[in-house]
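# For reference, the sequence and a predicted model appear below.
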Amino acid sequence: MTLLALVLAGCRSHPNAAGIAAANDTSAKHYPVRGKVVSTDAARGEVTLDSAAIPGFMEAMTMPYRLADRSILSELHPGDSITATLLVSDKGDFLDQIVITAQAKPDYKPSFFYHPLKPGDDVPDFKLLNQSAKTIHLGEFKGKVLLMTFIYTRCPLADFCPRMSRNFAQLDKMLAADPALYKKTHLLSVSFDPDYDTPKVLRSYGEAYTGKYTKENFAHWDFAAPNKKDLAPLLRFFDVGATPEKDRTITHSLSTIVIGPDGKVYKWYPTNDWTPDQIFNDVKQLLGGNKKA
């Protein structure tokens, strides 16, 4: 996995300074981006990406992006797949937090490849330590629909971990309103920051998001983290990029998964543009309820 910083072509004459300003702008909007490198231009310091549609911003498009650091050009090759975050603010539009998920050039082979989640994939029986300091494992939820997302409790970006937790809180309430569905589902928020996100921290975080605080028993929604040994394989399988930064934040991607009662992947949402209604409809379809409208 390689982290890079890209700047949209033509935004500013001093992309490094403007990029830093935009990254520090709390009012900036964040959009997830996925794409493939088409070509690079060393003279202009640009890379052309064939990107998927950016929900709420623009349709799928092939266009050039200017690099904040031209020396990074040697790291990019036609065919490389990337994920990124598009920052949109009055400082300019920038691609930040870029993760190269697969390199195309044979002499630039990464140490590992992320797992491309597909419907029907068997989910490994990963073990985690939850908010009650109890070891749980994914296999114990077979027979139920497991709704799983990734977070870390110190995440400062409202559209990332906090948004995932707000969405899950809404889902929890929607499911609770239907006792039949509630009984056959379980929510799981997994932290990729086990050093800081201890059971005590996860319990406090979870109590705040469920809104029940000290009355929360976590019977329907667990907050848990793997141990250090299991962290890397778990993130690879669920296609989560997570890199600790010097300021104690973590540069990361997103991953939300609907796992069927058979323990297989049913749906995968790799960005932040899914809604609680979408996943609620996934649950109803899996459990033979009402079809999606």
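Cool, the structure landed. Numbering: from 1, shown residues only.
# Every contact and neighbour count from this point should use C-alpha atoms.
OK.
# what about Tyr209, how many residues close to it?
Residue crowding around Tyr209 was assessed by other Cα atoms under 10 Å; the count is 16.
# next one: Asn217
Asn217, neighbours per other Cα under 10 Å, totals 13.
# Surely it is in a strand?
No - per DSSP: H, G, I helix; E, B strand; the rest coil, Asn217 lies outside any strand segment and is coil.
# The structure to be compared is supplied as follows:
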Amino acid sequence: MKILITTIFIGLLSSQNLLADTIDSQRLAPGYRPLAFKIPQTGSYNLPVIDMAGDGEVLTTNHQVRHLHELMGDKITLLSFIYSTCSDVNGCPLATQVFHKINRRLLKEPELAGKLRLLTLSFNPQHDTPEAMSQYAASFTNDKVDWQFLTTQSEQQLQPILDEYRQAIQKIYDQQGQFTGTFSHILRVYLIDKDKQIRNIYSVAFLHADTLINDVKTLLDEASMHKSNVTGDSNTRLQTSDTRQNYSAKNYQTQSIALTDRQGQQADLLKNINNPPLGLPAVSIPADNPVSAAKIALGRKLFYDRRLSLNNTISCAICHIPEQGFSSNEMATAVGIEGRSVRRNSPTIYNVAYATLLFHDGRENTLEQQVWGPLLADNEMGNPSIGYVIDKIKALSDYQGLFEQSFNTTANMLTVGQALASYQRSLNSADSPFDRWYFGKQADAVNDSVKRGFALFKGKGACSGCHLIEKNFALFTDNQTHNTGIGYRESMQKTPEKQKIQVAPGVFIEVDQQDISAVAAVKASDIGRYEITLDPQDRWKYKTPGLRNIALTAPYMHNGSLSTLSEVIQFYNQGGVSNEILDPVIKPLHLSDTEKSDLLAFLQSLTGSNVEELLADAYVAPVGN
């Protein structure tokens, strides 16, 4: 397995003397100095998928026409944008300096060098021709490290690439309106894995050769462990199943792990209730459903049992997939029995023990009651009645004696709900890097970008107004409902006359809406909390989700309409979608690109340390063959 580092530099160091000339006049970025903190052990942290890497046509130094995606896939990719005449020492020259340090490291680590590729792309094709890039590359390249330098044929061919990576640049003009040869831009470097997925975005504040190499090795460890999982090595870190990332490409290949090949290990789930991880408060246990290990085990068995659906195909875990954050990364809204569409996105059930409102519209208030909604919904598990479910469980030989052991009575409406609630109440996940820094007082648990992002979260971003943080714990939700404009926008959208439908990897067809309507049920309108209260002020209100493990639970919002956390940040930055009853807390934030990156880094720091333990436990559960 190899990794590719693609560096799309938008600017090249014009002179080796530049750094010396500016070192005294400008405060240098951390990337020039030794790290001020101890980096975490390789493989001890996760790099969640942020987005798919963009593609575009580029030119090599020998005038070959290539596509960026051709230079990805066999190795991991780092993309950064620079231009050769940049004079900002903390801009393009910083990217060059960091990758030059990596180059030197690779010369000492030939095994790693064979798994990395460095690519440098200029965003000034008018000046940085293939010949210019070749001259610049001469002082950096060698036959031991794969470092390629790229440009484009024109600004028109470059612009779609910049758009794909949300990399804004602006030409600077003098008073006479003449281009000065200088660009205004924010330095970014993109770490991309073999599946052409962006796994990290580095800005000036934390672009450093050491952290970058560490992240690359972490991705190598991840890939190695994924391979071990497929071959049945239960001692390795468990990976997620196929999220269908890059499913739109013709060269898509599934990474699913067959149910029979998945290896797991049973966990002590009771401890997550009796002693919640750092950052969570005590769990409130209903007086009529005291917790026990036997109840949790029975609830887990029910949760993964496909026989609890009408036709023995759908379990709770089909929509709340453990390896996808106990949500579903593969589709915007859930699909139930016989492929019937569900209106809303599958919410994660991590930390659902603390929820006082359940479902996106808040129509239930206890887990014991909530479980019956999906069991009886005709587009979810499809059972015709409560009695039908109870009789079916009683007839299954592997449930004999389990309810009596847990409840001193047989299966009934109450005990089925209590068992499922007990398991869900144990899925508490915290002790994230953020928790270890903020509640555990470990100064080096997160980097400076995360700390700045948290300050934005509480301050300028005003996120903590709804995603609450208390003195000794944080649920990151107010357990209330709000109108952000997402539901309003969906209600007001006109259905297009034609829709683009994907029928296979990389294969799309356009279908007339009238043909779709002829075979599909009419899509029900979704007015949110109003459907429960019938109060007009509750139109398009939906429950505030908790943010723990948010990096694992894409897509986002009640309808799954936002695919990435970056899109979520941009949605709130623009002030939601205006409507007459928009929640007054939703306002434009005016965040800069750097602030957006910092806020994203904070959200990515909320992944709990016990996620893989809970995933391993889920892999042990029988699925009801």
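Sure thing, it's come through. Keep in mind that this is a model prediction, so the values were computed, not measured.
# Can you calculate the TM-score here?
Superposed pair, TM-score by TM-score structural alignment, normalised by the length of structure 1: 0.55. Supporting alignment: 181 aligned residues with a Cα RMSD of 3.2 Å.
# Break down the stretch 51-200 of structure 1 into its helices, ranges please.
Under the criterion DSSP state H, counting those that start in this stretch, the stretch 51-200 of structure 1 contains helices at 161-176, 179-183, 199-210.
# which residues in structure 2 does the shortest one align to?
Against structure 2, the aligned range for helix 179-183 of structure 1 is residues 110-114 (TM-score structural alignment).
# Only the buried residues of the matching stretch, if you could.
Across stretch 110-114 of structure 2, burial judged by 16 or more other Cα atoms under 10 Å covers Leu112, Ala113, Gly114.
# contacting residues for the spatially closest residue to the second one that is not a sequence neighbour?
The shortest distance from Ala113 of structure 2 to any residue that is not its chain neighbour, by Cα to Cα, 6 or more residues apart in numbering, is 4.9 Å, and that residue is Leu106. Listed by Cα atoms under 8 Å, 6 or more residues apart in numbering, the contact set of Leu106 of structure 2 reads Leu112, Ala113, Val145.
# Distance to Val283 of structure 1 for the helices of the stretch 51-200 of structure 1 - can I get that in JSON lines?
What follows is the helices of the stretch 51-200 of structure 1, written out as JSON lines (distance: least, Cα to Cα, whole Å):
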{"stretch": "helix 161-176", "distance to Val283 of structure 1": "9"}
{"stretch": "helix 179-183", "distance to Val283 of structure 1": "8"}
{"stretch": "helix 199-210", "distance to Val283 of structure 1": "20"}
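# Among the buried residues of stretch 110-114 of structure 2, which one lies nearest to Leu187 of structure 2?
Ala113 (24.7 Å; Cα to Cα).
# now the closest one: how far from Val216 of structure 2?
Per Cα to Cα, to the nearest Å, Ala113 of structure 2 is found 11 Å from Val216 of structure 2.
# which one of the contacts of Leu106 of structure 2 sits closest to Ala223 of structure 2?
Within the contacts of Leu106 of structure 2, the smallest distance to Ala223 of structure 2 is 14.1 Å, found for Leu112 (Cα to Cα).
# now the strands for structure 2?
Shown for structure 2, the strands assigned by DSSP state E span residues 51-52, 57-59, 65-67, 77-82, 117-122, 146-150, 169-173, 179-185, 189-192, 197-202, 481-482, 498-504, 507-512, 542-543.
# and of those strands, who's closest to Ser134 of structure 2?
Set against Ser134 of structure 2 and scored by Cα to Cα, the strands of structure 2 come closest in strand 146-150, at 7.2 Å.
# In structure 1, point out the residues matching that closest one.
Against structure 1, strand 146-150 of structure 2 falls on residues 220-224 (TM-score structural alignment).
# before we move on, what SS does Ala17 of structure 1 have?
When classified by three-state DSSP, Ala17 of structure 1 comes out as helix.
# Tell me, how many residues neighbour it?
Here the number of neighbours of Ala17 of structure 1 (other Cα under 10 Å) works out to 12.
# Touching, Asn290 of structure 1 and Lys284? I think so.
Yes - at 5.8 Å, Asn290 of structure 1 counts as touching Lys284 under the criterion of Cα atoms under 8 Å.
# neighbour-wise, which of the two wins?
A side-by-side neighbour count of Asn290 of structure 1 and Lys284, using other Cα under 10 Å, places Lys284 first with 15 against 12.
# would you turn the strands of structure 2 into JSON lines with distance to Leu414 of structure 2?
Converted to JSON lines, those look like this (distance: least, Cα to Cα, whole Å):
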{"stretch": "strand 51-52", "distance to Leu414 of structure 2": "43"}
{"stretch": "strand 57-59", "distance to Leu414 of structure 2": "61"}
{"stretch": "strand 65-67", "distance to Leu414 of structure 2": "59"}
{"stretch": "strand 77-82", "distance to Leu414 of structure 2": "53"}
{"stretch": "strand 117-122", "distance to Leu414 of structure 2": "59"}
{"stretch": "strand 146-150", "distance to Leu414 of structure 2": "64"}
{"stretch": "strand 169-173", "distance to Leu414 of structure 2": "61"}
{"stretch": "strand 179-185", "distance to Leu414 of structure 2": "61"}
{"stretch": "strand 189-192", "distance to Leu414 of structure 2": "49"}
{"stretch": "strand 197-202", "distance to Leu414 of structure 2": "44"}
{"stretch": "strand 481-482", "distance to Leu414 of structure 2": "28"}
{"stretch": "strand 498-504", "distance to Leu414 of structure 2": "43"}
{"stretch": "strand 507-512", "distance to Leu414 of structure 2": "47"}
{"stretch": "strand 542-543", "distance to Leu414 of structure 2": "26"}
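# Of those, which is nearest Glu368 of structure 2?
Smallest distance to Glu368 of structure 2 across the strands of structure 2 (Cα to Cα): 18.8 Å, for strand 542-543.
# Serialize the strands of structure 2 to CSV and add fields for distance to Ala601 of structure 2 and mean neighbour count.
Below are the strands of structure 2 laid out as CSV (distance: least, Cα to Cα, whole Å; neighbours: other Cα atoms under 10 Å):
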stretch, distance to Ala601 of structure 2, mean neighbour count
strand 51-52, 14, 19
strand 57-59, 30, 19
strand 65-67, 29, 14
strand 77-82, 17, 30
strand 117-122, 24, 28
strand 146-150, 28, 24
strand 169-173, 22, 13
strand 179-185, 20, 15
strand 189-192, 13, 26
strand 197-202, 9, 22
strand 481-482, 25, 22
strand 498-504, 32, 12
strand 507-512, 34, 12
strand 542-543, 24, 24
